[in-house]
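Asker: I'll drop the sequence and a predicted model, then ask my questions.
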Amino acid sequence: MDVDAFVLTHRPTWDRLEELVKRRKHLTGAEVDELVDLYQRVSTHLSVLRTNSTDGALVGRLSGLVAQARSAVTGAHAPLWREFARFWTVSFPVVAYRARWWWLSTGAAFLVLSAVIAVWVAGSAEVRATIGTPDEIDQLVNNDFASYYSEHPAASFALQVWTNNAWIALLCLGFAVVLGIPIPYILLQNAANLGVNAGLMFGAGKGDIFLGLITPHGLLELTAVFVAAGAGMRLGWTVISPGHRPRGQVLAEQGRAIAAVAGGLVAMLLISGLIEALVTPSPLPTAVRIAIGVAAEVGFFVYVFVLGRRAARAGESGDLEDAPDLVPTG
């Protein structure tokens, strides 16, 4: 089957059904009959596409439209808890999963660059001399770096950390509107900062302290930034290469899906902020603190790759407009 021709032929029907669904509270009798008829026809179209198309975003969008139309016909409203549950079990994990190669490659490049800078700084006294005076570096490695995590009350520190990291993540998402071009620069700045601090600490023989303080919260925190950067650059690339569908339609779908990323990152950064405020400076053994950070990171990967893969295979796109605001009852 020629899927492009099929879509071109039936898109007016889908658009008309979408229009009726949006006006479902103000339809005339004739329009209600039309809604029922179009719902049945579009359900058939969806069945055909599920069998013949590999375009998950298109299938996901049509699935949402059919679900909304079915619910408009039956008139049963979805409770808020169902929408909340759908967000965490479908919308956020599927968007993160679909963008996985973007943020995984972003993370790999970030860590490699940080490691190169760290080795360069740790191995060169000349480089360290350009960063600060011996007294300034001594103050950092022997006092400031460790005290940073304990000099403020836990609650206020957690809020400060969350606000800072949320701002970086939202910048990455926001820059998607300019094709994601500034995002690599933001990542470069953060990679350089991490690499310099690691190099100074390792160069002073304090590498164990550095890893013991950074690892518990840093794994999930950096992953959140990588997800934001990957999703933002993916959206930018969508504008450049939309595939076989209209650029405006693809951009709108991906843009709405970005909202799911933003919501999910709030939770990720909140968790990493709590770990940084409560676990990192705690008297727990270093191995225990690191284990908590690793557990949080593994939990995120399991969450995304289990629920996200399942939703992707079901044709979900993460487009918030696909989420049925009504529960089918018939």
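Answerer: Structure's in. What do you need?
Asker: Could you use CA atoms for every contact and neighbour count after this?
Answerer: OK.
Asker: measure stretch 271-289 end to end?
Answerer: End-to-end distance of stretch 271-289 (Cα to Cα, to the nearest Å): 14 Å.
Asker: Which residues does that stretch contact?
Answerer: 149-150, 154-155, 157-159, 161-162, 212-214, 216-218, 220-221, 293 (Cα atoms under 8 Å, 6 or more residues apart in numbering).
Asker: The structure to be compared is supplied as follows:
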Amino acid sequence: MDVDAYSARNRGAWTRLDTLSRQRKLTGAETDELVSLYRRTSQQLARLQTHSPEPELVAGLSAVLARARGRIVGSAPNTWTEIGRFFTHTFPAAVYRVFGWWLGVAVAFLGVAAVFATWIAVDPFARETLGLQEDTSALTAPGGAFETYYTEHSNDAFAALVWTNNAWVAALALFMGVLILPVLYLLFMNALNIGVTAGLMAEAGRLDSFFGFLLPHGMLELTAIFIAGGAGLKLGWTLVDPGPMSRGEAVAHQGRATAAIALGLVPTLLVAGLLEGFVTPSVLPTPARIACGLLVETVFLTYIVTAGRRAVHGKGVSTSGSPAVYAPDNR
């Protein structure tokens, strides 16, 4: 089956079905049309579930049919079912589809940070080149600014502050991605900041403290930033290379996936904020704090890979609600 041609041929009817299912009042003729379109689209969905490798298209039609069915039988789709489907299908599928992009961002980001950290730690002229102060003991000393940053506020206030800040950075990376260069600059400056701090702590012989305070929350937090950056760059590249779809359709399609990622990263960054607010500054031994962060990171990555692969390969696709997607992305 040529999914692109099939989708283009029937998209008008699917859009009409969605419009009628959302319309507050229907005439007798419109009700008959709604029922007819519902039956026809149900048959088309069954065919797509058999032949289409595009779970987002299948999920989009499922959502339209759920709304139409609710309108026909007089009940609305279950909100909790839709929320559950978002976190079991839509979000992990969207993240899994841009895996190559955010993995590339992660490698580049960590590479840049490592280069700057090594340079500062081994080259006595690095500080001068970067315009850093000669005496940075206020930052690196035991009980210095690097460590007190995590304890100067109450745990709950600090967690909320971190969550808000990280959500803002992630949103910028996601939706400025359409311009590409601002996201590259944002990611570079964050990598530079981490690299410089790591280099200064290494030079002071306190690299253990650096990782002890960064890793408990930083693994999940940085993963979320990598995902946001990768998805943002994918959105920008779609504008450059839309593939077989028109530029407007391609950007709209990828934009919906980006919006799903943005929504899914909100609770992800909340968990990272809670780790940074309550685990990182806690009195737990450093190995225990790092183990907590590693456990959460492992659970998150396993969730993305397992649920994302299942969704992308069309396993377990149901007819519950999901953001409507009419145009597949076969790139």
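Answerer: Sure, I can see it. Small disclaimer: the values here were computed from a predicted structure and weren't measured.
Asker: returning to that earlier point: show the buried residues in the contacts of stretch 271-289 of structure 1.
Answerer: Buried subset of the contacts of stretch 271-289 of structure 1 (neighbour count, 16 or more other Cα atoms under 10 Å): 149-150, 154, 157-158, 161-162, 212-214, 216-218, 220-221, 293.
Asker: Of those, just say which sits nearest to Pro182 of structure 1.
Answerer: Glu221 (20.1 Å; Cα to Cα).
Asker: Could I get the contacting residues of that closest one?
Answerer: Contacts for Glu221 of structure 1 (Cα under 8 Å, 6+ apart) come out as 165, 268-269, 272-273.
Asker: Phe86 of structure 2 now?
Answerer: Here Phe86 of structure 2 is in contact with Ser322 (Cα under 8 Å, 6+ apart).
Asker: hey, which helix is longest across structure 1?
Answerer: Criterion DSSP state H: the longest helix present in structure 1 is helix 207-240.
Asker: distance from that one to structure 2 after superposition?
Answerer: Helix 207-240 of structure 1 differs from its equivalent in structure 2 by a mean of 1.1 Å after superposition (mean Cα distance after the TM-score superposition for structure 1).
Asker: Buried residues in that helix, which are they?
Answerer: Quick answer for helix 207-240 of structure 1 (16+ other Cα under 10 Å): 207, 209-239.
Asker: middle-most residue in structure 1, spatially?
Answerer: Val261 (3.6 Å; Cα atoms, centre = their mean).
Asker: check contacts around that one.
Answerer: Taking Cα under 8 Å, 6+ apart, one finds 92, 95-96, 227-228, 231 in contact with Val261 of structure 1.
Asker: Distance check, it against Ala229 of structure 1.
Answerer: Counting by Cα to Cα - Val261 of structure 1 and Ala229 of structure 1 are separated by 10 Å.
Asker: Report the buried residues of stretch 135-145 of structure 1.
Answerer: 137, 140-141, 145.
Asker: what does stretch 38-47 of structure 2 give?
Answerer: 38, 41-42, 44-45.
Asker: Show me where the stretch 151-300 of structure 1 has its helices.
Answerer: Taking DSSP state H, counting those that start in this stretch, the helices of the stretch 151-300 of structure 1 run over residues 154-174, 183-203, 207-240, 247-274, 286-303.
Asker: Arg50 of structure 1 is nearest to which of the ones you listed?
Answerer: Of all these, helix 247-274 comes closest under Cα to Cα, at 18.8 Å.
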